[in-house]
Each structure stands twice: as C-alpha cells, then as structure tokens.
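Visitor: can't give you the sequence, but here's the structure:
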C-alpha cells in the first residue's frame, strides 16, 4: 500500500513539473506555436473517442503485434545463442552487422517485400524490438553463473528444466530493460511508418493535422502517442513486478 502511494506521489510530482515546463514554454514560444496544456487536454477530450480512438487503437495493435512476434522469436533464439557457443559463433556476426543499422532506412525494402499494408509496418517495428531483445537476452543468458546450473543439475533438474527455473529468471530483468528501450524506439519508427499509405494510426493523424495547419489537433496526436507509450511502459512495469518479485526482496 505504501509503495502504491509513493508511486502515485512520484507520478503526480512528475506531471506537475512537466506541466509547469509546458506552460513556461507556451509563454516563451507563444500559444499559437505551443498551446497551453489544458487547451490540448480539452481538445483531446473533444476528439475522443471519435476519431482519436481509432487512430490510437491502430497504432497500439501494430506495436502489440510487433512485440508478440519479436518476443516469440528473439527470446528462444537469444537463450540458445547465449548457451550454445557454436550457435553464438555462427549467428553473432550477422546480429552485430544488422543491429546498428537504422531500421527506418530499411523501410523501402520492407515495402517492396511486404507491400503497403499493415504487415510492412508491423515488420519494421518488429525489427527494432527483435535485435534489442535478442542482444540483451543473449548477453544475459551467457552471463548466468555456471555454479547455479551445476547446483540445479545436482538436485536432479534436467537441461530443459534449467532453462525454466534458472536461466529465464536470471535474464528477465535484462529482458524488461530491453523491452522498455526497444518500445520507445519502436514507437518512433511506427510514427514514421504510419505516415505512408495508411489512413489510421497516430503517425497519420499527427502529420495530417500538421499539413492542415491544425496545430492543436497535432498536439492532441502527440499526446495520444505519449499516452500510448506510457501505457506500454506501465504494462511492462506491472509484468516485471509480477514476474520478478524477488527483486523487491533483494532491494
């Protein structure tokens, strides 16, 4: 209960500080360029649920799909690379070569291969998350102390069981960190991808508002994108508290 009150207090303080900074910038730049926060919030309420909810739902669906696919592929592959030296030796060079490449630069290639629909947008976001998860999981799995595995095997645990009860718990903190970092980058890539060949998504909504000189609506879209990211981060924090309860005991 105390932890919940503290988190709520920190969140309220952060909102207050952010709001004050926003008001200061609005006064400095002018309300036409940067409207006051309450003006944007009022317009957000006017546009919600129609038409804003459809754009937020489209963006959220693409991010969730990319998260699911990248997680399902990168997690087992990262564990295998971290624990099997031959596989790591074979695949790591390709990972090191592709990871630093800005994924947005691959947009023309992705559009050529997957067409102009949702699959291309989801795949592009998935690329961002995939390499972030793969690298973090691989390093965490490789760093699991051998003594823990030997102790587990001495108690009768099998190699498969050691993945479930030793390796996975050890790499979960690194996995959630990778998901947080990757999600922020993925939303940035999604924003760019949604400006091409679509009529639904926050990226489309923001750029459409900008081209119509509807700056207030543009800031509403930016707020929607921020709330989307906040929701994803909150969900990841909740999942980490549920799956990594032992961290609070250590702390």
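Guide: Thanks, I have it. Just so it is clear, the structure is predicted and the values come from calculations on it, not from any experiment.

Visitor: drop to CA atoms for contacts and neighbour counts, all remaining ones
Guide: Will do.

Visitor: List the contacts of the spatially closest residue to residue 204 that is not a sequence neighbour.
Guide: Excluding the flanking residues, the one nearest residue 204 by C-alpha to C-alpha, 6 or more residues apart in numbering is residue 195, at 4.9 Å. Going by C-alpha atoms under 8 Å, 6 or more residues apart in numbering, residue 195 touches 203, 204, 207.

Visitor: switch the cut-off to 10 Å
Guide: By C-alpha atoms under 10 Å, 6 or more residues apart in numbering, the contact list for residue 195 reads 201, 202, 203, 204, 205, 206, 207, 208.

Visitor: again with residue 123
Guide: Counting by C-alpha under 10 Å, 6+ apart, residue 123 makes contact with 62, 63, 65, 66, 69, 70, 107, 110, 111, 114, 129, 130.

Visitor: so how far is residue 77 from it?
Guide: Residue 123 is 18 Å from residue 77, where distance means C-alpha to C-alpha, to the nearest Å.

Visitor: list the contacts for residue 77?
Guide: Residues near residue 77 by C-alpha under 10 Å, 6+ apart: 71, 87, 88, 91, 133, 134, 135, 137, 138.

Visitor: And for the fifth one, the neighbour number?
Guide: A total of 26 residues lie near residue 133 under the criterion other C-alpha atoms under 10 Å.

Visitor: now it: how far from residue 107?
Guide: From residue 133 over to residue 107 the distance is 20 Å, taken as C-alpha to C-alpha.

Visitor: The third one too?
Guide: When C-alpha to C-alpha is applied, the distance between residue 88 and residue 107 equals 28 Å.

Visitor: Just the residues contacting the helix or strand hosting residue 91, thanks.
Guide: Here residue 91 sits within helix 85-98, counting by DSSP states H and E. Helix 85-98 is contacted from outside by 77, 78, 79, 80, 81, 82, 127, 131, 134, 135, 138, 142, using C-alpha under 10 Å, 6+ apart.

Visitor: roughly how far apart are the second one and residue 27?
Guide: This means residue 78. Note on residue 78: its distance to residue 27, by C-alpha to C-alpha, is 49 Å.

Visitor: put this beside the first:
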C-alpha cells in the first residue's frame, strides 16, 4: 500500500508540473493533461493499447532471449578463469559500442520485421546482463562453494543454492538498467518500417502535427516503463527474501 501511495504521489506531481508548464507556455506543442486525456478517449483505448502491446511484446521477448543467453554465459565466465580470459576481452570490446549504430546492419541481415527490433534490444540487454552476472559470480567467495561441497552438495545443487541466490540482485539491477536503455533503443527502431508500436505512433503523430496524440503516446511509453520496472521489483521481492528483512548482503543460502 505504501508503494502504491508513493507511486500515486509521484504521478500526481508529474501531472501537476506538466499542467503548470502547459499553462505558462500556452503552446500547442504542450497540451494540458485534460486535452490529452480527452484525445485518448476519442482515439479509443484499443488503438493505443495495440501500439503499447506491440512494444511490450518486443521488450519482453528481448528480455527473455537476452537472459537465456547471457545468464549461463556470465556464470561460466565468472567461475572459469580460462573461459573468462578468452571471452572477457571480446565482451569489453563490444560492450561500449552504441548498439543503435548497428540498426542498419541488423535491418540488412535480419530484415525489416519485428525480428530486427527484438534483435537490437537483445544486443542492448545481453551485454548489461553478461557483465553484471560475470562480476557477481566472480565475487562469490570460494569458501562458500567449498563449504557447500564439503557438506555433500553437488554442482547442480551449488548452482541452485549458492550461485543463483548470490547473483540474482545484480542480475535484476542489470535488467532494470538494460530495460530502460532497451526502451529508448526500441523507440528509435520502431520509427522505421513498423506498423505498430509506441515509437511509430509518437513519431507519426509528430509528423501529423498532432501534439495531443504525441503526448498520449509518450505517456503510454512512461506507463509501460513503470509497469516493467514494477514487475522487476516484484520479482526481486520474491527472489530475494533477505532484502525484506533489511539484510543488505546476499546470505549464504544452503539447503
């Protein structure tokens, strides 16, 4: 309940600031919140929801693919010095490259459909998750695993009860950061050859000089981001029970 009240208060503050700024500027470029709300009603929720759903599905698919690839690879790099020496230089070389710069190449290789948009977001998320998981896995004290195996734990059990609990907080942090960046990249990617998506809707509204439609799309993008971050917070609440007790460090979780 407290979190809901905080979110409601933050949303009210944003709307109030937007409203005051619209009254001060008196510009058609920044319509007041009631005008945008009325336009949303005129457009019909179905149209805006269709664009939002298209963007949401692309982000969720990219998040799933990036996690499925980068989580195991990051764990292997973090626990194997040989693999880390082989792959870490490559990861550090490619990580700083702006992934949006690869969009033309992705379109040429993958095509202009949804696969290209998902691919570019996967590239953004993968390196964030890979580096975070690798560093988290490397930071696990060897004594944890030694103690676990001395008690009869197998490798599979050490993955379940030691490694994964230790890297989950860093994994979720990387997913949060990557999701924010991924949404920004997706917005840009959706402005090319897309039939649906919030990026396409916002830019198309801007080109039609329909600023109320444009603001409605921007608000929808903000709500989408809020929903994704809230979902990751809920996932952290479920997977990191020690944080509910105010314990900052990851405990040594044993069976």
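Guide: Alright, I've got the coordinates. All of these numbers come straight from a predicted model, not from anything done at the bench.

Visitor: coming back round to it: in the next helix or strand after the helix holding residue 91 of the first structure, what's buried?
Guide: As assigned by DSSP H and E, the chain's next helix or strand after helix 85-98 of the first structure is helix 107-114. Within helix 107-114 of the first structure, the residues that count as buried by 16 or more other C-alpha atoms under 10 Å are 107, 110, 111.

Visitor: picking that back up, just among the contacts of residue 77 of the first structure, which is most surrounded?
Guide: When those are compared by neighbour count (other C-alpha under 10 Å), residue 137 ends up highest, at 31 neighbours.

Visitor: quick one, what contacts it?
Guide: Residue 137 of the first structure touches 74-82, 131, 143, 167-168, 170-176, 178, counting by C-alpha under 10 Å, 6+ apart.

Visitor: Next: residue 166 of the first structure.
Guide: Contacts for residue 166 of the first structure (C-alpha under 10 Å, 6+ apart) come out as 141, 144, 145, 148, 149, 152.

Visitor: Next: residue 117 of the second structure.
Guide: Applying C-alpha under 10 Å, 6+ apart, we find residue 117 of the second structure in contact with 55, 58-59, 62, 103, 106-107, 110-111, 185-190, 192, 194.

Visitor: Of the residues you listed, keep whichever come out buried.
Guide: Neighbour counting by 16+ other C-alpha under 10 Å classes 55, 58-59, 62, 103, 106-107, 185-190, 194 among those as buried.

Visitor: Closest to residue 33 of the second structure out of the residues you listed?
Guide: Relative to residue 33 of the second structure, the closest of those is residue 187; by C-alpha to C-alpha it sits at 22.3 Å.

Visitor: So the residue lying closest to the closest one once chain neighbours are set aside: helix, strand or coil?
Guide: Of all residues not flanking residue 187 of the second structure in the chain, residue 199 sits nearest, at 4.2 Å (C-alpha to C-alpha, 6+ apart). The local conformation at residue 199 of the second structure, judged by DSSP: H, G, I helix; E, B strand; the rest coil, is helix.

Visitor: Isn't residue 199 of the second structure up against residue 218?
Guide: Yes: using C-alpha atoms under 10 Å, residue 199 of the second structure is in contact with residue 218, at 8.8 Å.

Visitor: and residue 56 of the second structure, what pairs with it in the first structure?
Guide: Counting by TM-score structural alignment, residue 56 of the second structure lines up with residue 60 in the first structure.

Visitor: now its match: how far from residue 114 of the first structure?
Guide: Distance from residue 60 of the first structure to residue 114 of the first structure, by C-alpha to C-alpha: 20 Å.

Visitor: again with residue 179 of the first structure
Guide: Counting by C-alpha to C-alpha, the gap from residue 179 of the first structure to residue 114 of the first structure is 25 Å.

Visitor: Need the counterpart of residue 200 of the first structure in the second structure.
Guide: Matched by TM-score structural alignment, residue 200 of the first structure corresponds to residue 196 in the second structure.

Visitor: Can you pick out the residue with more neighbours from residue 199 and residue 218 of the second structure?
Guide: The neighbour comparison of residue 199 of the second structure against residue 218 (other C-alpha under 10 Å) goes to residue 199, with 27 against 16.

Visitor: Can you report how many residues neighbour residue 64 of the first structure?
Guide: The burial count for residue 64 of the first structure: 16, using other C-alpha under 10 Å.

Visitor: Spit out the contact partners of it.
Guide: Residues in contact with residue 64 of the first structure, defined by C-alpha under 10 Å, 6+ apart, are 70, 122, 125, 126, 183, 232.

Visitor: which of these lies closest to residue 156 of the first structure?
Guide: Distances from residue 156 of the first structure to the contacts of residue 64 of the first structure, taken by C-alpha to C-alpha, are shortest for residue 70, at 32.8 Å.
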